[in-house]
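Colleague: sharing a model prediction with you, sequence too.
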Amino acid sequence: MAAEKNFENRVKAYLKSKGVWYIKYWGGARFTKSGIPDLLACVNGKFVAIELKAPNGKPSELQLYTIEQIKKAGGKAFVLYPKDFNKFKEWMEHEM
């Protein structure tokens, strides 16, 4: 879990450095919905959802379903692993 938290902190620092509004979502608690990606952001007017995973992490079926629903609704949604962080930053630079 520490690897995922460290990665989360790197992603949040990157988003903050780019002036991106984002919120960390904690799903599964008593009054929250399960399956929502970890970070919800607004990038240049676009809704972006990011599910963060440690190198060996795997998204749940509900997380994958939610990501597909976001895409169908016109948003951008990702399962992001540390190995893909540079590729994500390139995408961000293109979107901004």
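Modeller: That came through fine. As the structure is a prediction and not an experimental result, all values here were calculated from the model.

Colleague: make it CA atoms for all contacts and neighbour counts henceforth
Modeller: OK.

Colleague: counting by contacts, list what the longest helix anywhere in the chain packs against.
Modeller: In the chain, assigned by DSSP state H, the helix with the most residues is helix 2-17. If contacts are counted by 3 or more CA pairs under 8 Å, 6 or more residues apart in numbering; DSSP states H and E, helix 2-17 sits against strand 46-52.

Colleague: alright, now check it against this:
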Amino acid sequence: MAAEKNFENKVKKFLKDKGAWVLKYWGGAAYTKSGIPDLLVCFNGWFLGIELKAPKGRPSDLQLYNLRQIEKAGGIGILLYPKDYEQFKGFIEHLELGELPVNLYGVYPFLTEWNHIKNN
């Protein structure tokens, strides 16, 4: 769990330094909803739901479902592992410049790792 928390802090700092609005969501408590992404982010007009995982972490079906719902609503659902952090930073820099690749899901692996659920 410490690895995921350290990764979370690194991602939050990067996003805040870029000027993003970032909300850390704690799910599963008495009055909160389970399965909501760890970070809810608004950056340069885009809504991002970011589920963070440690290197060997696995998302739940509910977490994947919510990422898909974010995409259906026009946002970007991201399942982010530490191995993809550098590419994630590049993705955010593209959003910052207003340059979104035409084939978004073919460029960034953290947007496709959970692709198997998109058509369910």
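Modeller: Happy to help now that I have it. If you're wondering where the values come from, they're calculated on a predicted model, not measured in any experiment.

Colleague: quick revisit: the longest helix of the first structure vs the second structure, average distance?
Modeller: Following the fit onto the second structure, the mean deviation recorded for helix 2-17 of the first structure is 0.5 Å by mean CA distance after the TM-score superposition for the first structure.

Colleague: in that helix, which residues are buried?
Modeller: Using 16 or more other CA atoms under 10 Å as the test for burial, helix 2-17 of the first structure gives 4, 7-8, 11-12, 15.

Colleague: ok, Glu93 of the first structure to Lys18 of the first structure distance?
Modeller: Remark: distance between Glu93 of the first structure and Lys18 of the first structure (CA to CA, to the nearest Å) = 9 Å.

Colleague: I meant to write Ala54 of the first structure there.
Modeller: Counting by CA to CA, the gap from Ala54 of the first structure to Lys18 of the first structure is 23 Å.

Colleague: same thing with Lys76 of the first structure?
Modeller: The value you get for Lys76 of the first structure to Lys18 of the first structure, if CA to CA is used, is 17 Å.

Colleague: looking at the two, which has the bigger crowd around it?
Modeller: Lys76 (18 against 13; other CA atoms under 10 Å).

Colleague: pretty sure the more buried one is touching Gln69, no?
Modeller: No: between Lys76 of the first structure and Gln69 there is no contact under CA atoms under 8 Å: 10.1 Å.

Colleague: still on that earlier bit, how far is the longest helix of the first structure from where the chain is centred?
Modeller: How far helix 2-17 of the first structure lies from its chain's middle: 10 Å, per CA atoms, centre = their mean, to the nearest Å.

Colleague: what's it in contact with?
Modeller: Identification of contacts with helix 2-17 of the first structure by CA atoms under 8 Å, 6 or more residues apart in numbering yields 21-22, 52-54, 82.
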